[in-house]
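Engineer: Sequence and predicted structure are below.
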Amino acid sequence: MAAQQPTAKLFTGATLPLVGLGTWKSKPGEVANAVKVALVAGYRHLDCAAVYGNEAEVGQGLKEGLAANSINREDVFITSKLWNTKHSACDVRPAVEATLKNLGVDYLDLYLIHWPMGFQPGEVNMPRKPDGSMAYSDTSYLETWPAMEQLVDDGLVKHIGLSNFNSKQIDEVMGKARIQPAALQCESHPYLSQRELIAHADKYGIVFEAYSPLGSPDRPWAKPGEPSLLEDPRIVEIGQRYNKTAAQVLIRYQVERGVAVLPKSVTPTRIQANINVLDFSLSSEDMAVLATFNRDWRACLPTISVNGVEVPRDRNHPLFPFNIPY
């Protein structure tokens, strides 16, 4: 069992374990065991999403892991996300009900709007126009938010929040919200420190969660020559001083900042290693050095083929979040 986890306090007073298991890109046949291994290792925070296509298997692993380890459902913080094709108010409740059924739970601790851009409604996750470009909807996330609030009213979710939203978009939601966002999930690592966005969220009491904290080295659109956090000799050298790996340094970096961190793995030894970051602390000097690595580099900018040319998927959409500094 891992050491007692540090937590972040949500605006409701509920606590969020800072180290969670990410499940993006976890393949069928692997993720159920990954969840079971994680629960044994001491994880009490699972991050899921409908679009990952593996929530039923996550649910299988959760059910078996809870039973085998005498863990109560209430002791595990479970997050999922509303996909872009489900932004219409009428689609929000059916979407979360499908997620609850797949996960085999009665409620979620946190439900996020996955991206600010809406896609054409339907059952195709990535709807396309004839030229291959994305088929978007005109639905604003400000229309989606009241339906998210209703999920809290109805007891289907404990908290609601945002993912991949920028500071202006957060302000817009806060200006209309009856129930405020509890958390903001975005990519973050030393090459993308998100210092300004974290400070902006903190003003509202919104907890920041870092996805792809290791730089998502297995991302499908990776290109040769792109930066590699895990191979950065400066990060490797910091780890050697603590007898830790580069991955453990990157995870601990977020914990030191009070940021929830969501490393993904299906490999039992790595799942265990990723939570073995609670027995050391990075010095203030090392944190200061890591703070100088920021280069505003994003690993998670997916591309699509339009007329046979690979282009950034949503960059020209008016709600694309990364066209402003933070």
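Structural biologist: Alright, I've got the coordinates. Numbering: from 1, shown residues only.

Engineer: okay, CA-based contacts and neighbour counts for the rest of this
Structural biologist: Will do.

Engineer: can you list contacts of the helix or strand containing residue 236?
Structural biologist: Secondary structure from DSSP states H and E places residue 236 in helix 233-242. Contact partners of helix 233-242, identified using CA atoms under 8 Å, 6 or more residues apart in numbering, comprise 229, 230, 245, 246, 248, 249, 280, 286.

Engineer: Only the buried residues of it, if you could.
Structural biologist: 235, 236, 238, 239 (16 or more other CA atoms under 10 Å).

Engineer: Quick check, residue 191 in contact with residue 293.
Structural biologist: Yes. Using CA atoms under 8 Å, residue 191 makes contact with residue 293 at a distance of 5.5 Å.

Engineer: quick one: which of the two has more around it?
Structural biologist: Higher neighbour count among residue 191 and residue 293: residue 191, with 22 against 15, using other CA atoms under 10 Å.

Engineer: Spatially nearest residue to the more buried one, not counting backbone neighbours?
Structural biologist: Ranked by CA to CA, 6 or more residues apart in numbering and with sequence neighbours excluded, the top spatial neighbour of residue 191 is residue 294, at 4.2 Å.

Engineer: okay, pairing it with this:
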Amino acid sequence: MPSSPVVWLRDGAEFPQIGMGTWKHNGEKASEAVYNGLKNGYRLIDGACDYGNEKECGEGLRRAIVHDIVTRDEVWVVSKLWNTFHRKEHVKEAVLRSLHDWGVSYFDLYYVHFPISLQYVSPDERYPPGWFVDGKSKVEHDPVPFRETWEALEALVDLGLIKHLGVSNMCSALLMDLMSYARIKPSVLQIEIHPYNVQERAVQYARSQGLEVTGYSSFGPLGFRELNMPKALHAQPLFTHPMITTLAEAHDATPAQIVLRWATQRGICVIPKSDTLQQMGENLASAKIKLTEEEMNAISGLNLGLRFNDPADDFEGCHIFS
């Protein structure tokens, strides 16, 4: 059974370099994916409040533990703070709700999902809250300093509810500010990375500050084409790009494996979503491929600075990447 290589976080913890994403796994599919992923060697499950499936993911984890596939301390359970819970009085509420849904007593890694604060929506009214304060079309910001949110999270690390903190979708300027006051430094930066969005400078800065980097949406437009996003529909799918398919043939690999290995060979962690047992195995096995420096440079040369997950495209005033 293939297993993930590891990287080491700032405190020396071993962090799986290839984890399993859960975005867009819904209902029973989420539970089965987590169970089968753990059964087939994954040891990091990347979730979030906003995915709306943490209870089902937790069911898959519990089943794997009951069947003696894993013990709790062998699995990195990851979640994220949603935008509507940034005020200090709501941070613990959000973490406790996610812990309850997962059925665990602590998170191994907990990210701030976006450095965007939105008006609070009570979980009794709607959960997960989503982007719209009215549940329909109105985005309403809440001017909460990021420091307030971070200090509330640090307090939960002190309580043992979180082991490691991370930030997601954060540009280097915001990360620089956070590092100036954080008592507990972030361990991981999670950002969109694929051959169309290489993000070399962001990766270099994060590493200079002692953070490991996880790339999400490793397959570029693929996941966003399912959402009928115009930018994704107009982009050449990576799995049919002539350069990627040629390299896949040369290495007796799939295009997905080539794209993943390009990332992990850069030292970046990845969290691809797998829909089948075959994909799960192939994604883990990608770590065995060895790309040449010329091949790595050729893939990086596809960079367009093309970002698919940009709130400004859909939500007025959410210009975190501008």
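Structural biologist: Right, received. Where do you want to start? Given the structure is predicted, the values throughout are model-derived calculations rather than measurements.

Engineer: aligned partner of the residue nearest to residue 191 of structure 1 in structure 2?
Structural biologist: Under the alignment (TM-score structural alignment), residue 294 of structure 1 maps onto residue 303 of structure 2.

Engineer: my read is that match is in a helix, agree?
Structural biologist: No. Per DSSP: H, G, I helix; E, B strand; the rest coil, residue 303 of structure 2 lies outside any helix segment and is coil.

Engineer: burial measure for it, as a count.
Structural biologist: Residue 303 of structure 2: 14 neighbours (other CA under 10 Å).

Engineer: Hmm, it is touching residue 195, no?
Structural biologist: Yes. Between residue 303 of structure 2 and residue 195 there is a contact at 5.5 Å, judged by CA under 8 Å.

Engineer: Quick one: the strands in the stretch 1-150 of structure 1, in order.
Structural biologist: Secondary structure of the stretch 1-150 of structure 1 (DSSP state E, counting those that start in this stretch): strands located at 7-9, 15-17, 21-22, 45-47, 77-82, 110-113.

Engineer: Would you point to the one among those that's packed deepest?
Structural biologist: strand 110-113 (a mean of 26; mean count of other CA atoms under 10 Å).

Engineer: Report the aligned residue range of structure 2 for it.
Structural biologist: If you align by TM-score structural alignment, strand 110-113 of structure 1 falls on residues 109-112 of structure 2.

Engineer: ok, the closest residue to residue 265 of structure 1 other than its chain neighbours - contacts?
Structural biologist: Spatial nearest neighbour of residue 265 of structure 1, excluding adjacent residues (CA to CA, 6+ apart): residue 271 at 5.8 Å. Residue 271 of structure 1 is in contact with 21, 34, 37, 38, 41, 264, 265, counting by CA under 8 Å, 6+ apart.

Engineer: now do residue 149 of structure 2
Structural biologist: 86, 87, 88, 91.

Engineer: residue in structure 1 matching it?
Structural biologist: Aligned partner of residue 149 of structure 2 by TM-score structural alignment: residue 144.

Engineer: With residue 51 of structure 1 as the reference, measure out to that match.
Structural biologist: According to CA to CA, to the nearest Å, residue 144 of structure 1 stands 17 Å off from residue 51 of structure 1.

Engineer: What of residue 42 of structure 1?
Structural biologist: 26 Å.

Engineer: Equivalent analysis for residue 222 of structure 1, please.
Structural biologist: Distance from residue 222 of structure 1 to residue 51 of structure 1, by CA to CA: 20 Å.

Engineer: Equivalent analysis for residue 94 of structure 1, please.
Structural biologist: Counting by CA to CA, the gap from residue 94 of structure 1 to residue 51 of structure 1 is 14 Å.

Engineer: So which of those two has more stuff around it?
Structural biologist: Using other CA under 10 Å, the more surrounded residue of residue 94 of structure 1 and residue 51 is residue 51, with 17 against 12.

Engineer: quick one: the more buried one and residue 86 touch, right?
Structural biologist: No. Assessed by CA under 8 Å, residue 51 of structure 1 is found out of contact with residue 86, at 10.9 Å.

Engineer: Can you get me a residue count around residue 69 of structure 1?
Structural biologist: 11.

Engineer: show me what contacts it?
Structural biologist: So residue 69 of structure 1 contacts 39, 40 (CA under 8 Å, 6+ apart).

Engineer: and if you look at residue 204 of structure 2?
Structural biologist: By CA under 8 Å, 6+ apart, residue 204 of structure 2 has no neighbours at all.
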